[in-house]
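**Q** Starting from these lines, generate the structure:
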Amino acid sequence: MFEIWLVRHGETDWNHAGRLQGWTDIPLNEAGWCQARRLAAALHGVPFCAVYTSDLVRARTTASLLQRELNAPLLVTQQLRERCFGSGEGLTRQEIAERFPNGIPDAEPEAQLSARMADWFRRVLAIHRKGRILAVTHGGFIRQALRMAGVDPPATLANTCVNRFRHTPDGWRALAVNAAEHLAICHPSHAAASHTSRPSAPY
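**A** Sure, this is the predicted structure:
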């Protein structure tokens, strides 16, 4: 049996403001650090063969916080990046609709993102075959993975949500979607103490 747990990175100021990030390298904000620490605590004791991460700083920081708790090798890859939104990066959805009514001309095609996602799934399956890995990535990547597993993605994916995929003879099956029980008590005001208690998360 082989499972992939896809985790969305923690919150950034652009997430909070509703701005598309794409490949723009925005760091975690205070809430994002809190979210990552809460998830790290919730995953304590769950064995992982490896922790993979997108090379963008919001994902790498999230992954580093998780890796310290999980004590698994950390591997960085550009394949886990968000979709590139080109000229749309830094804009809100409303601003994009006004400036690019026919779509962002230099954005990464969705089919290209889907192919990148599927190739990464094939690569890690060939490497690991069994066990469990965790990968910190982005909302667009996770949505493509859910569609591959036959699941309609939710309208919103929570920052640091967990999405579990299991490889079966019939392909990939989603066991958990947008799971974020660890965020129930996470708030910027709790960030300083977020690593001191261990929440329960039935992932």
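**Q** From now on I want contacts and neighbour counts done on CA atoms only, so please keep to that.
**A** Will do.
**Q** ranges for the strands of this protein?
**A** Using DSSP state E, the strands of the chain run over 2-8, 50-54, 74-77, 131-137, 162-168, 171-179.
**Q** closest one to Gly150 among these?
**A** Nearest to Gly150, of all these, is strand 171-179, at 7.9 Å by Cα to Cα.
**Q** list the helices and strands that closest one packs on?
**A** Under the contact criterion of 3 or more Cα pairs under 8 Å, 6 or more residues apart in numbering; DSSP states H and E, strand 171-179 touches strand 162-168.
**Q** and the strands of the chain as a markdown table, adding distance to Leu39 and mean neighbour count?
**A** A markdown table is the format used below for the strands of the chain (distance: least, Cα to Cα, whole Å; neighbours: other Cα atoms under 10 Å):
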| stretch | distance to Leu39 | mean neighbour count |
| --- | --- | --- |
| strand 2-8 | 10 | 24 |
| strand 50-54 | 14 | 24 |
| strand 74-77 | 17 | 16 |
| strand 131-137 | 12 | 24 |
| strand 162-168 | 9 | 20 |
| strand 171-179 | 11 | 17 |
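**Q** Please provide the structure for the following sequence as well, for comparison with the first:
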Amino acid sequence: MLRLYLVRHGETKWNVERRMQGWQDSPLTENGIEQAKRIGAFFQQKEKLDRIYVSPSGRTIHTAAEIVAAAFSNIYQDSRLQEINLGIWEGLTSDQVNKQDYVESNRFWEKPEAYQATNGGETFTDLQKRVKSFLADLVTTHTSGTILAVTHAVVIKMILMLVRENQLAHLWEPPFINGGSLTFLECTNKWRIVFAGKTVTESENR
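**A** Coordinates of the predicted model:
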């Protein structure tokens, strides 16, 4: 059986400021670092990882480093795990995006199947293609074992949507994927969701 843990990077400065990040970056907050360390303690006590894949963004690389505490060498960057590209929206607050392009902003959150990415970024269909490719290669490369992928909220939502065999209109269905949360999938003949968007607390690591 192939087991896949998905971790959303820890909380960042732009998360706190409610800014769109996409392919741009901002540093982890102290809370974000603590979130990553708690996930690291979870894996140290409860799971042995065979390989770690990470988005090439700074916030995911920092999160992965805190999780493994420099004690794990099997870390591979994969650009297919990068967050959706948001073009000229990146760095803007949600309110600024709404003022700049309310129609597209509303489509992004309320009608993802109709989102056109007039901001110069990616559509959800673009993201879907690269996420599908990552999952397909994962199953081909690893017939069994436990894999960790440190990635982003929209990527995790897309993976959940694909596993549920839903259409883009259902992308934003619960649960919400908080910073530093865990999502766990298993695959024998097909993927299934064990849990999603779980926040790791200190008490669970005792």
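**Q** Show me the helices in structure 2, by range?
**A** Per DSSP state H, structure 2 carries helices over the ranges 13-16, 30-46, 58-68, 94-100, 102-110, 124-141, 153-163.
**Q** on contacts alone, who are the packing partners of the fifth one?
**A** Helices and strands touching helix 102-110 of structure 2, by 3+ Cα pairs under 8 Å, 6+ apart, are helix 94-100.
**Q** Mind reading off the mean deviation between the helix it packs on and structure 1?
**A** Aligned to structure 1 and superposed, helix 94-100 of structure 2 gives a mean residue distance of 1.7 Å (mean Cα distance after the TM-score superposition for structure 1).
**Q** Find the residue at the geometric middle of structure 2.
**A** By Cα atoms, centre = their mean, the mean C-alpha position of structure 2 lies nearest to His152, the distance being 2.4 Å.
**Q** dump the residue contacts of the residue lying farthest from the centre of structure 2.
**A** The C-alpha centroid of structure 2 is most remote from Lys99, which lies 26.9 Å away (Cα atoms, centre = their mean). Not one residue lies near Lys99 of structure 2 by Cα atoms under 8 Å, 6 or more residues apart in numbering.
**Q** next one: Met148 of structure 1
**A** The contact partners of Met148 of structure 1, taken as Cα under 8 Å, 6+ apart, are Trp172.
**Q** Give me the aligned partner of it over in structure 2.
**A** The pairwise alignment with structure 2 assigns Met148 of structure 1 to Leu162, based on TM-score structural alignment.
**Q** if we can go back for a sec, may I see the strands of structure 1 organised as CSV, with distance to Gly22 of structure 1 added?
**A** Below are the strands of structure 1 laid out as CSV (distance: least, Cα to Cα, whole Å):
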stretch, distance to Gly22 of structure 1
strand 2-8, 13
strand 50-54, 12
strand 74-77, 15
strand 131-137, 11
strand 162-168, 20
strand 171-179, 20
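**Q** and stretch 73-80 of structure 2, how far out from the chain's middle?
**A** 14 Å (Cα atoms, centre = their mean, to the nearest Å).
**Q** Equivalent analysis for stretch 45-57 of structure 2, please.
**A** 13 Å.
**Q** okay, how far is it across it, tip to tip?
**A** 27 Å (Cα to Cα, to the nearest Å).
**Q** same check, this time on stretch 152-162 of structure 1
**A** 16 Å.
**Q** Now do that stretch: everything it contacts.
**A** Residues from elsewhere that reach stretch 152-162 of structure 1, judged by Cα under 8 Å, 6+ apart: 5-11, 32, 35-36, 39, 139, 143, 146-147, 176-180, 203.
**Q** Number of residues surrounding Ala126 of structure 1?
**A** For Ala126 of structure 1, the neighbour count with other Cα atoms under 10 Å is 10.
**Q** Counterpart of it over in structure 2?
**A** Aligned by TM-score structural alignment, Ala126 of structure 1 pairs with Thr140 of structure 2.
**Q** Tell me the spacing between its match and Ala196 of structure 2.
**A** 23 Å.
**Q** again with His142 of structure 2
**A** 22 Å.
**Q** Check Thr188 of structure 2 too.
**A** Thr188 of structure 2 is 18 Å from Ala196 of structure 2, by Cα to Cα.
**Q** quick revisit: apart from its neighbours in sequence, what residue is nearest the residue nearest to the centre of structure 2?
**A** Of all residues not flanking His152 of structure 2 in the chain, Arg8 sits nearest, at 4.9 Å (Cα to Cα, 6 or more residues apart in numbering).
**Q** For Arg81 of structure 1, which non-adjacent residue is spatially closest?
**A** Ser54 (5.1 Å).
**Q** surely the one you found meets Val136?
**A** Yes. Contact criterion Cα atoms under 8 Å: Ser54 of structure 1 and Val136 qualify, at 6.4 Å.
**Q** what touches both of those two?
**A** Arg60, Leu80.
**Q** show me what contacts the closest residue to Glu69 of structure 1 other than its chain neighbours?
**A** Once flanking residues are discounted, Glu69 of structure 1 sits nearest to Ala40: 5.9 Å by Cα to Cα, 6+ apart. By Cα under 8 Å, 6+ apart, the contact set of Ala40 of structure 1 is Leu65, Leu66, Gln67, Glu69, Leu70.
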